[in-house]
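Trainee: Next comes the sequence, and after it the predicted model I'd like to discuss.
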Amino acid sequence: MPTELKSLHEKFDEATTSENVWKAPNLKEVLNLKPVDPVYYTEEGESDNLDSYCDSKEMGDNIEDNIPELVIPDEDICTMANPYRRALNNKVLGRKVATKLTSTMGQNIICFYLLLLVGAVAASPQHVNCPFHYLYHFGDGFTDVGNSIHVPSRTPNPAARLPYGRSSPGWPTGRWSDGLNDFDFAATDFGLPHLAPYLSMNASENYDGVIFSVARSPVLDINFFKSRGIKIPSYAAVPLNAQLRWFKNYFNSTFSSPKERANRMENSFLFLGDIEGNDIGYALTQGKSIEEVQTYVPLITRAQIRVARELIRMGATRLIIPGNAPLGCFPYILSALPSNNSTDYDELGCLKSVNDLVVSKNDYLQQAIRNLNLEFPNIIINYGPIYDGAYEVIRDASYGPNGELALLACCGTGGKYNYDGKKFCGSPQVPVCRYPNQYIFWDGIHFTHHAYSRMETILIEPALRTLGCTRSVNSTTSNLSASA
């Protein structure tokens, strides 16, 4: 560990144990920090000397001279730190967050006081109070926390090996990302971070939730795709109905009496999706037309509503059924459906016809949810606007300093979008980008840790309000925490 980082940990401990840290108007004054104190966290094989790094050709001739001029306003610091404040009330996790931040943000050169701000916010006394204490999730790779690597498969599972997990925790966990995924952030925001993948649960442990999601899984049954000549990976053969069966097995074996099961359901929040993107994506990338795939929409939606209805009859009182992300922006779709006609693309470079299909499908789902609400007026059933959150993140990246990377896969090779399905991320000789936090897409199909964090930041507040959750702070907070 570089000397600078070791020193950072010592100062972090001192700063975050201060009882008065949140009472001051300016956190920098409390911590007695310099406006600029750059820290460089090295990866294996790199120099831990800031001067030698800045003198390198990679950084350019003028970088070192410009570092003292770097000043980040408080409000910008809060914006940058926001995704990392989810280590609420966990100082150990806060230290890990501070360490990881040095290796991923700001081109590896950042303000020292930004790190301490993140640590202090991570240790803040802010809580989320929700009228439920357990989470259950059905879905695909956006929320798979390790199930797919335990599904018997005829082919190796990419998520079981590096570079998956390289950004956090540094090794593969079965998540289809360089770090955490969507629901990791959501669960922490709900104050229920201790999740377990269904296929690798420890029976002796108590969990805040169980995840039944399996990467690349569809809503519709496997025979539907076979009958249409559409192939899906063997490790993804766990459609929504099969995940529901897992849930029933888990529930009936874990809670012995009807009263126990009813109490657990009443005290839980269930999340169905995002999953249906695979039904659309598999078909489009294997030659099916937009018009044909449009005919799948009613079938997909009916299957989702059927599962939701069954969960309600089991006692569920809170459900969110999300729509689909803007598939027309995904590298794997853009690579499979190239066009020489510029009018086929929107201002971000996404395929309009595919996104129009997704919007139409999402509209159909929202109407079905409204009908389900009429059927069960005393149950909270809401739509999750994943499309809006994802598109906002992609749009912001497209107009940001690394806009040319917005539609490229970080881990991949070949073509305009750095994606080749035959040379998928994790395969031998497939390169991975140096700074995943500059990318939205990790492997061309899933998002990066950084993008998931950004999306959750956008979507979490409406979700908290919808589900009756409130934020509480047990001590006076600074305006920094309020704006983060």
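Mentor: Thanks, I have it. Since this is a predicted model, take the numbers as computed values, not measurements.
Trainee: can we go C-alpha only for contacts and neighbour counts from here?
Mentor: Fine.
Trainee: Which helix or strand contains residue 383?
Mentor: In the assignment (DSSP states H and E), residue 383 maps to strand 380-384.
Trainee: For that strand, enumerate the helices and strands it packs against.
Mentor: strand 318-322, helix 352-375 (3 or more C-alpha pairs under 8 Å, 6 or more residues apart in numbering; DSSP states H and E).
Trainee: Comparison target, given below:
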Amino acid sequence: MKIFILFCIIFACGFFENVISNANPLPYEAIFNFGDSISDTGNAEAVFPPLNPNSPYGSTYFKHPSGRMSNGRLVIDFIAAAYGLPFLTPYLNPTKDHGDIKKGVNFAFAGAGALDMEYYIQNGLKPPASNVSLSVQLDWFKKLKPTLCKSKEECDIYFKQSLFIVGEIGGNDVFSHIKLKTVEQLREIVPVIVESITKTATVEIMKACCGGSGPYHVDDKFCGAPGTTVCSDPSKLINWDGNHLTEAAYMLIAKGLVEGTFANPPLKSAPFKIT
């Protein structure tokens, strides 16, 4: 009798726990992200030599380099937290942060472009540093898919309850075309953009927190290299290193996507506020 009562108690606890957990399910079961260094959280880190432990990257939130090209969290980190999910597991670094691939995977790779390597070769252009285009990331996803779900029915249900984010990507392709051009040539290519920037931007708004010399704190020195400095309060600036934004800027973008009107159609309501 005692064994039977104990079994009933255990069964009841398990039943109620299941009811409670299913009463308020998370809006998304998982998040899958594709992109470049704007959202890479550890894939390039798994391929290239690690940064110096004293590097300014990751210094604000993680207190050490975290595989992210910023001083702290990225837009994708804020979005995951808003939906009650952990930081996404980098595809090439699956053991990082003891991640759970069933709750999301990050395929973004720093330096990635939207164009395949063949495009650069055929057009006589200097290829990017990494051969991880968007199509390569999609191939990674296809290879991982059998691990995430087995049957077509299971996959349909699982992926319908997941959030897929593609981009930002393509900036590296544009940069490869324009980086060797003069300012005069760039003004001819993007006159409206240049005119808008010169009319509205100030040095302080455009100035990088981490970098070398010059009015915008940007030169050919990599953030954290000898001869570079870091601002005292990254939260007051938008630009982190001349190519990437600060955690504060990424948080504002995430707020606009999750809590604002940046996404069309809008994302599902998030159970947690972005802070």
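Mentor: That came through, no problem. Just so you know, these numbers come straight off a predicted model, no measurement behind them.
Trainee: highest average neighbour count across the helices and strands packed on strand 380-384 of structure 1?
Mentor: Each of those was scored by mean neighbour count; the highest is strand 318-322, a mean of 23, by mean count of other C-alpha atoms under 10 Å.
Trainee: Ok, which of the helices and strands packed on strand 380-384 of structure 1 comes nearest residue 463 of structure 1?
Mentor: The minimum distance between residue 463 of structure 1 and those falls on strand 318-322, with 8.9 Å, by C-alpha to C-alpha.
Trainee: ok now the strand holding residue 383 of structure 1, how far from the chain's centre?
Mentor: Computed by C-alpha atoms, centre = their mean, to the nearest Å, the separation of strand 380-384 of structure 1 from the middle of its chain amounts to 19 Å.
Trainee: ok and it relative to strand 318-322, angle-wise?
Mentor: Using axes from the mean of the first three to the mean of the last three C-alpha atoms, to 10 degrees, the direction of strand 380-384 of structure 1 lies 20 degrees away from that of strand 318-322.
Trainee: can you pull out the helices in the stretch 101-250 of structure 1?
Mentor: 112-122, 182-189, 222-226, 240-254 (DSSP state H, counting those that start in this stretch).
Trainee: can you put these in TSV and add mean neighbour count and distance to residue 211 of structure 1?
Mentor: Below are the helices of the stretch 101-250 of structure 1 laid out as TSV (neighbours: other C-alpha atoms under 10 Å; distance: least, C-alpha to C-alpha, whole Å):
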stretch	mean neighbour count	distance to residue 211 of structure 1
helix 112-122	26	25
helix 182-189	22	9
helix 222-226	13	21
helix 240-254	16	9
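Trainee: Reformat these into TSV and put distance to residue 198 of structure 1 next to each item.
Mentor: What follows is the helices of the stretch 101-250 of structure 1, written out as TSV (distance: least, C-alpha to C-alpha, whole Å):
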stretch	distance to residue 198 of structure 1
helix 112-122	29
helix 182-189	14
helix 222-226	21
helix 240-254	8
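Trainee: Figure out which of those is closest to residue 390 of structure 1.
Mentor: helix 182-189 (11.0 Å).
Trainee: so where is that closest one in structure 2?
Mentor: Residues 75-82 of structure 2 are where helix 182-189 of structure 1 aligns, with TM-score structural alignment as the criterion.
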